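Engineer: With the input below, show me the fold.
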Amino acid sequence: MEGVLDHLMRDLLTRINPFDLCVTEFIRVVDMRLPPKVFYRLCPELHQGCRTPSGTPVRIQLLGQEPDWLAENAEQACLLGAEGIDLNFGCPAKTVNKHRGGAALLGDSEQLYRIAKAVRAAVPAHLPVSAKIRLGLEDRDSYLENSQALAEGGVSELAVHARSKRDGYRPPAYWPLVADIRAALAIPVIINGEIWNADQATLAQTQSGCRDVMLGRGALALPNLAATIKHGAASMSWEQVIELLLDYSALEVEGNKSIYYPNRIKQWLNFLKLQYPQAQSLFGQVRTLKHTDDIRQTLAAV
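Structural biologist: All right, here's what the predicted structure looks like:
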């Protein structure tokens, strides 16, 4: 989730959740081997064994369309200490798709195969190469062909967002269709899409036949969602969420991304509105504020 789930958010959410793995925001690959500073900027966890401060592994995600350049950059990431590579074929954003990145490649299973094969060959054999797809481009019709192409190319895990590119993020997610992928592949398949609470996670697992769940927007709407799914924890109270927002504010302001803080906190409140009615009122209070100190004072006064 570009611009949202950065290393500060990964730090915060892995403190309170039993995540098995985090994936970085995507690193866009076009036609060059990117310098180390790009990888360190989007994955500063490389400096600490590719783990968050609480010890959760982080996998570097690449997005692009050229097999050789993706392979070059996968190799670069591994030389810098990455413990695995994730390939993004799921992003539905127009700015990404118009350059044949993300979900735009779901109409070309041969290219998916070529990318997977090239990256797998570039990454040391003991490290995983995973991929994320959707069920298709315009329709939900190419998921088996695409899944098999990636598996034959050598990916070791496949996460499936159970909608097409055209579906975007509109409900519902078509979890039962992922069962076809699960039955066809020998590699682990991970279900993703429209999982906002523990009951939906259980239903998604049941309908898809997948054991593992990938969380995106739901992890921002309910900050301890993974704990509620995996350990049966109670959902965080609004008071606990406010404490978390204040902790996040401190991380943002003290870190190297303070310039983005006003926009980031407003983005997060927009997600929190999906689970906490109180977030609507708080968002209204900070929506027009532009200065960090004013926003932090408003949060502290709640």
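
Engineer: all contacts plus neighbour counts: C-alpha atoms, from now on.
Structural biologist: OK.

Engineer: list the helices and strands the helix or strand Gln148 falls within packs on?
Structural biologist: Gln148 belongs to helix 143-153 when assigned by DSSP states H and E. Using 3 or more Cα pairs under 8 Å, 6 or more residues apart in numbering; DSSP states H and E as the contact definition, the elements that helix 143-153 packs against are helix 109-122, helix 175-184.

Engineer: Could you identify which of those helices is most buried?
Structural biologist: For those, ranked by mean neighbour count under the definition mean count of other Cα atoms under 10 Å, the leader is helix 109-122 at a mean of 21.

Engineer: Kindly calculate the angle that that helix makes with helix 143-153.
Structural biologist: Per axes from the mean of the first three to the mean of the last three Cα atoms, to 10 degrees, the angle that helix 109-122 makes with helix 143-153 is 30 degrees.

Engineer: Tell me the gap between helix 109-122 and the middle of its chain.
Structural biologist: Chain-centre distance of helix 109-122: 21 Å, with Cα atoms, centre = their mean, to the nearest Å.

Engineer: Repeat that for stretch 214-228.
Structural biologist: For stretch 214-228, the distance from its own C-alpha centre to the chain's C-alpha centre is 11 Å (Cα atoms, centre = their mean).

Engineer: and if you look at stretch 239-252?
Structural biologist: Here stretch 239-252 is found 21 Å from its chain centre; the criterion is Cα atoms, centre = their mean.

Engineer: now stretch 284-301
Structural biologist: 28 Å.

Engineer: before we move on, back to that, now do the following helix or strand past the helix holding Gln148: everything it contacts.
Structural biologist: Heading C-terminal from helix 143-153, the first helix or strand you meet, by DSSP H and E, is strand 157-161. Residues from elsewhere that reach strand 157-161 (Cα atoms under 8 Å, 6 or more residues apart in numbering): 90, 128-135, 147, 173, 178, 187-193, 214.

Engineer: quick one, strand 157-161 and helix 175-184 angle?
Structural biologist: Going by the same axes, to 10 degrees, strand 157-161 makes 160 degrees with helix 175-184.

Engineer: Going toward the C-terminus from the longest helix seen in the chain, what's the next helix or strand?
Structural biologist: Identified as the longest helix of the chain according to DSSP state H is helix 238-254. Sequence order places helix 261-272 as the next helix or strand after helix 238-254, per DSSP H and E.

Engineer: and for comparison, fold this next one:
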Amino acid sequence: MKLILAPMEGLTDPIMRDVLTSVGSFDWCVTEFIRVTNSVLPDHIFHQFCPELLNDGKTASGTPVHVQFLGNDPEMLAANAIRAVALGAPAIDMNFGCPAKTVNRHRGGSVLLDEPEVVHELVKAVRDAVPSHIPVSAKMRLGYMDRNFMLENAHAIEDAGAAWVTVHARTKADGYTPPAFWDQLQPIREALKINVIANGEIWTNADAKQCRLESGCEDLMIGRGAVTTPDLTQCIRQNSDTALLSWNDLLALQIRFINGPAKTEIGMLGRYKQWLGMMSKHYPEAKLLWDEVKRIKQLHEIVEKLEATVL
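Structural biologist: Now for the predicted structure:
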């Protein structure tokens, strides 16, 4: 069973990837999407999204980081993929799942699922451009506003030469509202020869087991569940329904996160509070800490509080 950390814009950034892969048991993770328009991006943009390229394409703990692109220009996607590989990307992923309105309005992400022929063209352009030993994959949803082209898109990705496809078990219209329709992944898995990785609403070990049962998929991509519960992959691998990391362990993780290379203090404050708010749904201690720090506006005060709390 492979477990993968999902790409989530504004959430699984390089700092979060570093923290989660330091304690989680991930086979690989994927960058936030890099938007491609009409040019080959400068190297500093690749390093901004994926500083792990400077570390042999891996996080500090050794987890490979795949570079994800979003766009609709086959030539530019291919050219940027070539550059990413030259900089050390171990694999390229294509985004056909983003449901954001601003992205979809510019004909990117999940809106392309209404055009399976375009999905095929884009994946094939990248597959043909990069060396054969570099895997190319894609992430899709069940569809845009409906599931009419679900199998057509899956076949388009496979026929274009992708090594695997990850499927978020909802349409764009479904957004992130529960439930995820895991059972809808089974016909995709049965129709394809390449591997199908299941994604969506995996918050617990029980969810992971149920998703694998309903979808028939062996491998799972985990998003918000891994951020909310940093030891979730360990729980899944050890078939544990109880937490394996202590709150003291998680406090040490939070200190590591805050000490990461943030652009601005106010940006890190927002990112940390976002994460703590998510963890408060699972850990009572996080809820108590959230009540104490939510009005703090100086990062050093939060650091001092965390350091004073660690046993």
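
Engineer: circling back to that earlier point, tell me the mean distance between the helix holding Gln148 of the first structure and the second structure once they are aligned.
Structural biologist: Between helix 143-153 of the first structure and its aligned stretch in the second structure, the superposed structures give an average distance of 0.9 Å (mean Cα distance after the TM-score superposition for the first structure).

Engineer: Can you check which part of the second structure that helix sits on?
Structural biologist: The counterpart of helix 143-153 of the first structure in the second structure, using TM-score structural alignment, spans residues 150-160.

Engineer: Repeat that for stretch 51-65 of the first structure.
Structural biologist: The counterpart of stretch 51-65 of the first structure in the second structure, using TM-score structural alignment, spans residues 58-72.

Engineer: Would you agree Ala219 of the first structure falls within a helix?
Structural biologist: Yes. Under DSSP: H, G, I helix; E, B strand; the rest coil, Ala219 of the first structure falls within a helix.

Engineer: contacting residues for it?
Structural biologist: Listed by Cα under 8 Å, 6+ apart, the contact partners of Ala219 of the first structure are Trp196, Leu225, Ala226.

Engineer: what's the counterpart of Thr177 of the second structure in the first structure?
Structural biologist: Using TM-score structural alignment, Thr177 of the second structure lines up with Arg170 in the first structure.

Engineer: In terms of helix, strand or coil, where does its match fall?
Structural biologist: Assignment for Arg170 of the first structure (three-state DSSP): coil.

Engineer: ok, it - how many residues close by?
Structural biologist: Applying other Cα atoms under 10 Å, we find 11 residues neighbouring Arg170 of the first structure.

Engineer: quick one: it from Gln275 of the first structure, how far?
Structural biologist: Distance, Arg170 of the first structure to Gln275 of the first structure, by Cα to Cα, to the nearest Å: 17 Å.

Engineer: Please name the nearest non-neighbouring residue to the alignment partner in the second structure of Val119 of the first structure.
Structural biologist: When the two structures are superposed using TM-score structural alignment, Val119 of the first structure falls opposite Val126 in the second structure. Setting aside the residues directly before and after it, Val126 of the second structure is nearest to Ala78 in space (Cα to Cα, 6 or more residues apart in numbering), at 4.5 Å.

Engineer: The one you found contacts Ala129, doesn't it?
Structural biologist: Yes. Taking contacts as Cα atoms under 8 Å, Ala78 of the second structure lies within contact range of Ala129: 5.6 Å.

Engineer: In contact with Thr298 of the first structure, which residues?
Structural biologist: The neighbours of Thr298 of the first structure, taking Cα under 8 Å, 6+ apart as the test, are Gln285, Val286.

Engineer: what's the counterpart of it in the second structure?
Structural biologist: So, by TM-score structural alignment, Thr298 of the first structure is matched to Lys305.

Engineer: Ok, Leu282 of the first structure next?
Structural biologist: Leu282 of the first structure is assigned Leu289 in the second structure as its aligned equivalent, the criterion being TM-score structural alignment.

Engineer: mind checking how far its match is from Thr228 of the second structure?
Structural biologist: Shown here: Leu289 of the second structure relative to Thr228 of the second structure, a distance of 15 Å by Cα to Cα.

Engineer: Just the terminal-to-terminal distance for stretch 1-10 of the first structure.
Structural biologist: End-to-end distance of stretch 1-10 of the first structure (Cα to Cα): 11 Å.

Engineer: chain center to it: distance?
Structural biologist: Going by Cα atoms, centre = their mean, where stretch 1-10 of the first structure is centred and where its chain is centred differ by 9 Å.

Engineer: who's in contact with that stretch?
Structural biologist: By Cα under 8 Å, 6+ apart, the list of residues contacting stretch 1-10 of the first structure from outside reads 22, 24-26, 42-45, 52, 216, 248, 251-252, 264, 267-268.

Engineer: what's the answer for stretch 93-105 of the first structure, then?
Structural biologist: Contacts to stretch 93-105 of the first structure, defined as Cα under 8 Å, 6+ apart, come from residues 63-65, 88-92, 111-112, 133-134, 136-137, 165.

Engineer: now with 7 Å?
Structural biologist: Counting by Cα atoms under 7 Å, 6 or more residues apart in numbering, the neighbours of stretch 93-105 of the first structure from elsewhere in the structure are 63-65, 88-92, 112, 133-134, 137, 165.

Engineer: Which ones among those map onto helices?
Structural biologist: Leu112.

Engineer: if you look at the contacts of stretch 93-105 of the first structure, which of them are in strands?
Structural biologist: Taking DSSP state E as the definition of strands, the contacts of stretch 93-105 of the first structure contribute Leu63, Asn88, Phe89, Ile133, Arg134.

Engineer: wait, which of the contacts of stretch 93-105 of the first structure is closest to Val30 of the first structure?
Structural biologist: Proximity of the contacts of stretch 93-105 of the first structure to Val30 of the first structure, judged by Cα to Cα, is greatest for Gly64, which lies at 6.1 Å.

Engineer: From Ser235 of the first structure, how far off is the closest one?
Structural biologist: As for Gly64 of the first structure, its distance to Ser235 of the first structure is 37 Å (criterion: Cα to Cα).
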